[in-house]
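Q: my questions are about this predicted structure, shown below with the sequence.
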Amino acid sequence: MDGLDAEPVNRPRVRPAAGHGLGHRPLPPLSLYVHVPWCVRKCPYCDFNSHQADGELPEQAYLAALQADLEHALPLIWGRQVISIFIGGGTPSLLSAQAIDTMLASFRACLNVLPDAEITLEANPGTAEAGRFLDYAASGVNRISLGIQSFNDEALRALGRIHDSRQARAAIEMAQKAVERVNLDVMYALPGQSLQACQEDLQAAMAFQTGHLSLYHLTLEPNTVFAKFPPPLPDDDLAAAMHEHIIEATTAAGWEQYEVSAYARPGQRSLHNQNYWTFGDYLGLGPGAHGKLSFHDRIIRQARHRMPESWMSRCMQRDGSQIVEERALAPQELPFEFMLNALRLKEGVEAGLFSAHTGLPVTAIFPTLKRLEERNLLSLTGGRLRTTELGWRYLNDVLEDFLQ
């Protein structure tokens, strides 16, 4: 959840768009995203809103600001059920167990959080943080997402990670003892990585038999150290071979690729991320957090101020100045916004979900659907909208059609 690179001088007032045509429809599911902005050290490939922590974290000031941020947002979501909470970063596991307990207690007091809501906490494999996993679970965290990235110490050093393979393995074991649902983030196409090294990383990850794997192709994002000083990366053919091996190996071992980078065992899909991908709603709290909220007559997007100290200060003013962007989506934006997420899902979505979550009739996109079907890039059969195998391979080209 990236923050903004620039801050508008004034926060725009949101009004219902004239002739929006969304109608009175049921609102989509609602999730909560919470951003913890601090890391021990900024990784050279990372373009998230993360800041190196100098000394002790300002936990109390952060929690007070988070409470104020939440209270300001309550009128927008009053009475709606929260199906999932995702605490991301940064490195949320730098927060003490008491801080996470206070945070979740506050959410339960102010929000209609479902008793069985999925509550995920991102964590780094450092030993100090891993020692808190049981306490996090006691506070209500029921899913831990570990940023492993690699089990190869040389690769970890190239990525600027602060943990080694031994700590990674120990953290996975501690996470599995604390919660039933564990995700491992692993990257491939790393600096100097061979196909064999990629295979060994994947084999090591699968050996732990976690329910979920997030397997990402390393990309050089703008405004990162790697973008300024590019490391030697595998060429496209080698990266494609790595990707092909990942799909074959995970399928054979019982994981299903249900999204571009997500692989899960039965019953272990990420509810929170699936809500994003089906164009559900999410309230974003914390520095740099983004949100998308639906109303009966409009859909809005929000973004918070990205600098932690300034965000905390603005929240405590209680005037909403921590929100630096808030705008209603125009009807012509909605098809692309919906498809950008939904077509990431391997099995696609029910066609009726387009109308349910955008308020627009599916006939609004019939010309584009017909054009893509004729090119064998998209399929609309049995009431289900999904890419073909060819469309899945050229997903960016498919999405560009919805920008027209």
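A: That came in fine, so what should we check first?

Q: every contact and neighbour count from this point should use C-alpha atoms.
A: Fine.

Q: can you list the neighbours in contact with stretch 337-348?
A: With contacts defined as Cα atoms under 8 Å, 6 or more residues apart in numbering, stretch 337-348 is touched by 257-260, 276-279, 349, 354, 358, 384-387, 392, 395, 399, 402.

Q: try 7 Å this time
A: 258-260, 276-279, 349, 384-387, 399 (Cα atoms under 7 Å, 6 or more residues apart in numbering).

Q: try this one side by side with the last:
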Amino acid sequence: MTPAADADLLAGIAPDASGTPAEGFGVYLHWPFCAAKCPYCDFNSHVRHGGVDQERFTRALVREMDAMATLTPGRTVTSVFLGGGTPSLMDPGTVAAALDAVARRWTVAADAEITLEANPSSVEASRFRGYRAAGVNRVSLGVQALNDADLKTLGRLHDVSQALAAIEIARATFPRLSFDLIYARPGQTPDAWAAELTRAIGLAADHLSLYQLTIEPGTLFEAMHRAGKLTVPDPDLAAELYEATQAVTAAAGLPAYEISNHAAPGAESRHNLVYWRYGEYVGIGAGAHGRIALHGGRARLATMTERAPEAWATLVEARGHGVTATEFIAGETAGDEMLLMGLRLKEGIDPARYEALSGRAFDQRRLADLLAHHMIERLPDGRLRASDQGWFVLDAVVADLAA
């Protein structure tokens, strides 16, 4: 990555009119503030007990959009994702201003997916109605567990009754609803998880994001795990929990379309599909990442903004954006990124597109070996995807194919 400097890292970048229309164009807006920091979380989120100057951060978001719009002329926005942090701490007027600014800078598709992440503890019916009026048509709730003991362990600010109330409000307000659950929690058994998951599916979300608890560096959970105060399931039990996840969701009509994401047919997250299909997206806000298409879509400009919210806003006010690092990605590196993202999907990847991006074909010996060991599968249309077995060891499969 290019180190941060006083120089404008976006100066001199020649915009490309091509984009990635087949894969879509997404706008990610990051709201980095939370009411509290969860002990497992390593996201770029910050607590401000003295409150947040929403007007200042809205102005900064809108101004940074100008810089990103200059690099992405003529694009049609297929999805907008307000992520965090906790975007449901934003005033509805803040959300409306941000979405209006998107519509003034790009064409927004008539069927664009506009998602807002929310925590149950910050859900109010009037606030949700305000988000809907602003243009949000999909909400993603951070439920994480459906029992109070585990919610407390996970450091969540809501209890199960609040989660259920938030789900009801969301269902009544938005056309589409997703929520997150974390499994492989301390002491969790496959039977208990299957029962909890079955209950979750009965709450009528059309999309579930089901994440295995991982111990991330720099988190409170890492310190507790290192001190022997937190025990998570061993790999064999984690595999059983994963298998239970696949079985329960598939039986209920929400099969996995990506390693951690499950949806009814047609309810897949369009914004996340832009990432996994190696499409183009701009990242706006403190600590946001983007991939801007260059050279007819064969290359990417990776962008990363300043992580500290106030420092990011100061940079935007001074020079129009908070980008502190960039990287030009092309050839084999672009091909590797496409593999890493695309093989997470049940639909897999198009080998011809991989060859066009990377400038090389797969090693046929390695490909044959992975097929013979049932790590990957070739679909009737020629696409390649990781098998169910291959998903367990996806990093190794990608490394083998990319070698």
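A: Received it, and whenever you're ready, just let me know what you need. As the structure is a computational prediction, the values presented were derived from the model and not from experiment.

Q: let me see the TM-score of these two.
A: In this superposition the chains share a TM-score of 0.90, using TM-score structural alignment, normalised by the length of the second structure; 392 aligned residues with a Cα RMSD of 2.5 Å.

Q: what segments of the stretch 101-250 of the second structure are strands?
A: In the stretch 101-250 of the second structure, the strands defined using DSSP state E, counting those that start in this stretch lie at 107-118, 138-144, 176-183, 207-212.

Q: give me whichever of those is most buried.
A: strand 138-144 (a mean of 24; mean count of other Cα atoms under 10 Å).

Q: now the most centrally placed residue in the second structure: how far from A172 of the second structure?
A: With distances taken as Cα atoms, centre = their mean, N272 lies nearest the centre of the second structure, 5.7 Å away. Per Cα to Cα, to the nearest Å, N272 of the second structure is found 24 Å from A172 of the second structure.

Q: repeat that for A11 of the second structure.
A: 46 Å.

Q: circling back: I'd like the strands of the stretch 101-250 of the second structure as CSV, with distance to P3 of the second structure appended.
A: Compiled in CSV, the strands of the stretch 101-250 of the second structure are given as follows (distance: least, Cα to Cα, whole Å):
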stretch, distance to P3 of the second structure
strand 107-118, 31
strand 138-144, 34
strand 176-183, 35
strand 207-212, 33
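
Q: between the ones you listed, which gets nearest to Y28 of the second structure?
A: For Y28 of the second structure, the closest of those is strand 107-118, at 9.7 Å, according to Cα to Cα.

Q: thinking again about what came up before, of A11 and A172 of the second structure, who's got more company?
A: Each of A11 of the second structure and A172 has its neighbours counted (other Cα atoms under 10 Å); A172 has more, 14 against 8.

Q: what does the more buried one align to in the first structure?
A: Aligned by TM-score structural alignment, A172 of the second structure pairs with K177 of the first structure.

Q: over to A35 of the second structure?
A: Checking TM-score structural alignment: A35 of the second structure goes with V40.

Q: and that match, what does it touch?
A: By Cα under 7 Å, 6+ apart, the contact set of V40 of the first structure is Q52, A53.

Q: distance of it relative to D54 of the first structure?
A: According to Cα to Cα, V40 of the first structure and D54 of the first structure sit 8 Å apart.

Q: please apply the same query to L4 of the first structure.
A: 23 Å.

Q: what residue in the first structure is paired with P217 of the second structure?
A: Aligned partner of P217 of the second structure by TM-score structural alignment: P222.

Q: grab the nearest non-local neighbour of that match.
A: Nearest residue to P222 of the first structure, sequence neighbours excluded (Cα to Cα, 6 or more residues apart in numbering): D47, at 7.3 Å.

Q: which SSE is the one you found in?
A: Per DSSP states H and E, D47 of the first structure falls between elements, in no helix or strand.

Q: okay but it is in contact with T224, surely?
A: Yes: using Cα atoms under 7 Å, D47 of the first structure is in contact with T224, at 6.0 Å.

Q: where does T94 of the second structure land in three-state SS?
A: At T94 of the second structure, secondary structure determined by DSSP: H, G, I helix; E, B strand; the rest coil is helix.

Q: alignment lookup: it to the first structure.
A: Match for T94 of the second structure (TM-score structural alignment): A99.

Q: cool, and S45 of the second structure?
A: Checking TM-score structural alignment: S45 of the second structure goes with S50.
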